[in-house]
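**Q** Fold the following, please.
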Amino acid sequence: MSAALTLAACGTFDGGTASSSDGDEQTLTVSLQFTPRANYALETDDALVLTQVGCLETLLTYDDEAGALRPALATEWRQTAPTVWEFTLRDGVTFQDGTDLTADAVARSLRHVLDADTPPRAFTPESVSAVEAVDDATLSITTPEPSALLPYRLASGNTGILARAAYGDQGIDPIGHCTGPFTPVSQVAGQSISLERNEDYWGEPAEIAHVEARFIAEGATRATQVQTGESQIALGVPVTSLADLRDDDDVEVTEEFTPRTTGLYFNLARAPFDDLAARRAVQAALDLDAMASGVYAGGAQPAVGPFAPGELWAPEDAVAPTRDPAAAERLLAEAGYEPGELSLTLLAYTERPEFADLAAVVQADLEAIGIDVEVRSSNYSAIEPSLLEGDFDFALLSRNHLTDIADPLGYLTSDYSCAGSYNISQHCDQDIDELLSSANTMDAPEDRATVYGDVARHLQDEAITAFIVHEQTYAAHRTSVSGFVDDPLARYAVTADVTLGRS
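**A** Prediction:
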């Protein structure tokens, strides 16, 4: 999961449900994995909910298959000076409240997230100095230092654009203030959001008239709803439900490689994991093959570091650690701990249904070398304060390294730089910070890949995180649905291309 879902908050608009279908007026119901918790504040992961349901749009979008940026609300972008980029806005776009998309409106929207108490990792004062309207159709963004990656930041859901009226004292109100193919009309706070087709959409209008998006944290429930027809699309289907779904002739299961790696994040700021030997002991104790084949039913592969083999950024010689309990025991003794002396708490969250089984395997593997582990599992919002405050031993986290920006720099900076906004590991190495700073100025992806490979090797060799598996993502939809694509970057679910036939 992309990081820092903030604590739960009330919704910003009235409850209700989507209208019923009349004649050809079709309603699509989709079961989403995560619940908005921050009044749709765009600096949080709530922004992804708004992009998934077809409301919020960004200046650019990232084509993960082509590995390239594509136009969205902006049609052109160019670097006019070493620290200045200009973006030309798409002509004729209006917000759903009828106001025009202008450079001034875009600048106000982007400055809102830039000025947030906790700006999103993709768009911070450390990466952006100023956002200004040049004229109605041209936006200028200045960076503190030359940055080849500034356009990638404008493809992040956190930099989605809302109309000026969306920003109120009580939070974000998305009703009538997006530009996407669907506009929100009501919500039941913490349960669902209802949308209708945007008849004035700048692109091809959607065929579907109504969308009901439900927030279902329990993976098995999402799977059941798509089987019963309560929903037509379910995201984040757990591997334990795949067999039943695949046996259902009315359901299609999709699987996609995702740039997502699950790992044990150590708290390096306190014992025992302030000691390299203790971290390596845990790394050597874990049976990654058993986890990938058992917990993930073969739908994952043992991790060779933060990046999977075959990704541009993975070192060519990277291999997954093999389980070696004898070496783990020696390393634990080197760190000064006798068997049975260490008692630790492992944090996990329920939005990832596989974490219950994964935590149990970690617990058993560490018990075998004399470490007692208590597992504390709850929804993410309940454990996040402990993570951000550094009040934990270690935690299971699933991190997508292209969600913040469509380049690993965002993830590596937030998680592993000295001042990283999600550096829960408390990792700080000035050499690594200098490497990441150098990558920001590199135009060629191959040059940046060399830097990221060096950082990945450091993280693995120093056991900064015990990387466990590289994941696939699974989704399910009724066979009556066409045009649905399970986005490996978790940005989109309901798009104008999705249609619903008669089953």
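**Q** Could you use CA atoms for every contact and neighbour count after this?
**A** Fine.
**Q** show me what contacts the closest residue to P302 other than its chain neighbours?
**A** Sequence neighbours aside, V469 is the residue nearest to P302 in space, at 4.5 Å (criterion: C-alpha to C-alpha, 6 or more residues apart in numbering). Applying C-alpha atoms under 8 Å, 6 or more residues apart in numbering to V469 gives the contacts 261-263, 288, 291-292, 300-303.
**Q** Counting only strands, which of those residues make the cut?
**A** 261-263, 300-302 (DSSP state E).
**Q** Let's have those in TSV, adding distance to E218 and neighbour count.
**A** Converted to TSV, the ones in strands among the contacts of V469 look like this (distance: C-alpha to C-alpha, whole Å; neighbours: other C-alpha atoms under 10 Å):
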residue	distance to E218	neighbour count
T261	21	26
T262	19	24
G263	21	21
A300	20	22
Q301	24	22
P302	25	25
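**Q** next up, for comparison:
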Amino acid sequence: MSPARSLQQGTRYRVVVAATAAITVPALVTGCSVANSSHSDAASPDTLRIVLPQEPPTLEPCDASLTSTGVVVRSNITEPLVERNADTGDLEPRLADSWEQTAPTVWTFRIHPGVTFSDGSAFDAEDAAFSIDRTVNSTIGCDVDGYVFGDDELVVKAVDPTTVTVETQAADPILPLRISFVEMVPTTTSVDDKVRDPIGTGPYKVDYWDHGQRLSLVRNDTYWGTAPEYARAIYQWRTEGSVRAAMVLNAEAELATSLGPEDGAGDLGVAYPNNETTALRIDGTQAPLDDYRIREAIDLSVNRAGIVKALFQGLGEPAGQLVGSSIVGFDPDLESTPYSPDRAAQLVAEAKADGVPVDRQIRLIGRTGQFPKINETVEVIQNSLSKAGLDVKIEMMDTAGQLQYQVRPYPEGAGPMMLLIQHGNQAGDAQFTVDQYMRSDGYQSYFGTPGYDAQIDAAENTVGEARQAEFAKVIANEPKEVRQFAYIAHMNGVLAKSPTVSYAPNSATGDEMRLSEMTHADAPANG
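**A** Have a look, this model is predicted:
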């Protein structure tokens, strides 16, 4: 971890990323809840009741790149300077009206005037500079820090109340895309701890959070933009998809997320491409996983087609890469690894004959409720790996527990392990995937090679059509150069929606579910 530093006061900020800052989610979760059983989740025409697969681990805005946090926080409580259109991939204004590259290493953002936070204070360039600094420089371990900024150095300056400049060490053609992940907070926000009750400029603010029970957002009546239709949103969480679906069918909720086709949503189920890819991430730093043959055997043991057909009921497709089709760098001709259990067993036997300790137990870690049929998925994978000659133990964890193994710094003495991940590139450019998942020191990477890191560097320095081609090469080379992953499937999402609500989910819905896009349906129709 980088040594603790105090933020400079005034208009100039020196930003140095703490890429290995510790995650303090468990402590935050225990401290951010106010138990109050008197709160009601009774039906009301002005209230949206939403049921999620798990409770958000935090409402900290700088952790909004975490799916389970962003689905509540992003564009509801807080907003960024710039946002990406999920349908077109274009960057659009939000709290910044415009942005331009004013020097080879400098981008200038013009702040929208007249914006206020939910506490009534004005939002200006000082807040914007502070928010960027807090996200990438503080020692509180922001997920956006590792996910978006890597080891970059920035110099951020509030030039005047409506102008912010961001200077990079080298020319960065996608800096505005990076900045779109930074949620704006006031300068009064703590720089020493993550916040339990975030203040933002969004259309909603936190009303109450009964830890373990429900979380309520209430309309921000001083919102600078168009007022949303619903006065309140109440989030609850249920692990079982069938229970979530039944709550909508029984008019106990208006929306239920992360459903499977077998969960019984019926005519109220809405399928959509959710831009998520599931994969096994393999820690190749410890035996027996440090042997390339063992990692190849694991890859060959995954019956992707069978998992998609039998467990996901066709909602998805076998994956041969970590990015989806809407991402710069996706190669439509890249095929998934063929299912070959015999070859997998042969590779394990060869490694064993050479002294590789293939009998050493390997931990297979999954996150409860991460996607429908996750328990069955890990069981199928464990069974296939056992047939190949490997000893694999399943460990299912909640979000806070799994995060310890998902992001750096990883627990010491954890032993050989594989992590079942689900990655949705929210930014639209493969750089955000390879930087965090494939670099040797990536925020969510176990290992890599200097040669492969150099390939990533070369791709990141290209623009236009060349950028697409270079990243496609990088992604295609990962199994040859490193083989840290066994890709499983590009996923589709399903949500249940009451006929009283009009809402069209898109590829960003799993990461950012905007309440302002939800309106009262004119007629009892699902659409």
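**Q** TM-score for this pair?
**A** Superposed pair, TM-score by TM-score structural alignment, normalised by the length of the first structure: 0.88. Supporting alignment: 486 aligned residues with a C-alpha RMSD of 2.8 Å.
**Q** related to what we said a few turns ago, overlap between the contacts of V469 of the first structure and the second structure?
**A** Using both residues aligned by TM-score structural alignment, their matches' C-alpha atoms under 8 Å, the second structure keeps these contacts from the contacts of V469 of the first structure: 261-263, 288, 292, 300-303.
**Q** Just the closest of these to P408 of the first structure, please.
**A** T261 (12.4 Å; C-alpha to C-alpha).
**Q** ok, the closest one to Q301 of the first structure distance?
**A** 10 Å (C-alpha to C-alpha, to the nearest Å).
**Q** in what helix or strand does the residue of the first structure positioned farthest from its centre lie?
**A** If you look at how far each residue of the first structure sits from its centre, by C-alpha atoms, centre = their mean, the farthest one is E338, at 38.9 Å. Secondary-structure assignment from DSSP states H and E places E338 of the first structure in no helical or strand segment.
**Q** Same question for the one 5 residues further on.
**A** When elements are assigned from DSSP H and E, S343 of the first structure belongs to strand 342-349.
**Q** go on, P385 of the first structure?
**A** Going by DSSP H and E, P385 of the first structure is in helix 380-389.
**Q** which residues of the stretch 351-500 of the second structure fall in strands?
**A** Taking DSSP state E, counting those that start in this stretch, the strands of the stretch 351-500 of the second structure run over residues 362-367, 392-397, 417-424, 485-497.
**Q** Onto which residues of the first structure does the second one map?
**A** Residues 373-378 of the first structure are the counterpart of strand 392-397 of the second structure, counting by TM-score structural alignment.
**Q** how far apart are the matching stretch and its match in the second structure?
**A** Superposing on the second structure and averaging over aligned pairs (mean C-alpha distance after the TM-score superposition for the first structure), stretch 373-378 of the first structure comes out at 1.8 Å.
**Q** In that stretch, which residues are buried?
**A** Buried positions in stretch 373-378 of the first structure, judged by neighbour count with 16 or more other C-alpha atoms under 10 Å: 373, 375, 377.
**Q** swap in stretch 463-471 of the second structure?
**A** Neighbour-count burial for stretch 463-471 of the second structure [16+ other C-alpha under 10 Å]: 467-471.
**Q** and of those, the nearest to G442 of the second structure?
**A** For these, the nearest to G442 of the second structure is F471 (16.4 Å; C-alpha to C-alpha).
**Q** Who's the closest spatial neighbour of that closest one, skipping the chain neighbours?
**A** G329 is the one closest to F471 of the second structure (C-alpha to C-alpha, 6+ apart), at 4.6 Å.
**Q** Show me what D291 of the second structure lines up with in the first structure.
**A** D291 of the second structure maps onto D275 in the first structure, by TM-score structural alignment.
**Q** Its match is in contact with A335, isn't it?
**A** Yes. With contacts counted by C-alpha atoms under 8 Å, D275 of the first structure reaches A335, the gap being 6.5 Å.
**Q** which of these two has more neighbours?
**A** A335 (20 against 16; other C-alpha atoms under 10 Å).
**Q** Please determine how far the residue farthest from the centre of the first structure is located from A326 of the first structure.
**A** E338 of the first structure is 13 Å from A326 of the first structure, by C-alpha to C-alpha.
**Q** Likewise for I175 of the first structure?
**A** 59 Å.
**Q** Please apply the same query to A271 of the first structure.
**A** 22 Å.
**Q** Kindly report the same for D287 of the first structure.
**A** Taking C-alpha to C-alpha, one finds D287 of the first structure at 13 Å from A326 of the first structure.
**Q** quick one, which of those two is more surrounded?
**A** Neighbours per residue, other C-alpha under 10 Å: of D287 of the first structure and A326, the larger number sits with D287, 19 against 13.
**Q** which residues touch the more buried one?
**A** Here D287 of the first structure is in contact with 322-323, 365 (criterion: C-alpha under 8 Å, 6+ apart).
**Q** Tell me the counterpart of it in the second structure.
**A** D287 of the first structure maps onto N303 in the second structure, by TM-score structural alignment.
**Q** same thing with L331 of the first structure?
**A** Under the alignment (TM-score structural alignment), L331 of the first structure pairs with L347 in the second structure.
**Q** Could you verify my assumption that its match touches R295?
**A** No. Look at L347 of the second structure against R295 with C-alpha under 8 Å: they stay out of range, at 9.5 Å.
**Q** Which parts of the first structure are helices?
**A** With helices called from DSSP state H, the first structure shows them at 46-52, 103-114, 150-153, 219-228, 242-246, 276-285, 288-290, 325-334, 355-367, 380-389, 408-416, 430-439, 445-461.
**Q** wait, which of those is closest to S186 of the first structure?
**A** Among the helices of the first structure, the nearest to S186 of the first structure by C-alpha to C-alpha is helix 46-52 (13.1 Å).
**Q** List of residues touching the closest one?
**A** Here helix 46-52 of the first structure has contacts from 5, 34-41, 56-57, 157-158, 160, 490-495, using C-alpha under 8 Å, 6+ apart.
**Q** give the contact list for V93 of the first structure.
**A** Contacts for V93 of the first structure were tallied using C-alpha under 8 Å, 6+ apart; they are 73, 100-101, 179, 201-202.
**Q** Next, count neighbours for the aligned partner of R367 of the second structure in the first structure.
**A** Structural alignment (TM-score structural alignment) places R367 of the second structure against Y349 in the first structure. Using other C-alpha under 10 Å, Y349 of the first structure has 22 neighbouring residues.
**Q** Please apply the same query to V380 of the second structure.
**A** 18.
**Q** Roughly how far does it sit from Q484 of the second structure?
**A** V380 of the second structure is 20 Å from Q484 of the second structure, by C-alpha to C-alpha.
**Q** ditto for N492 of the second structure
**A** For N492 of the second structure, the distance to Q484 of the second structure - C-alpha to C-alpha - is 24 Å.
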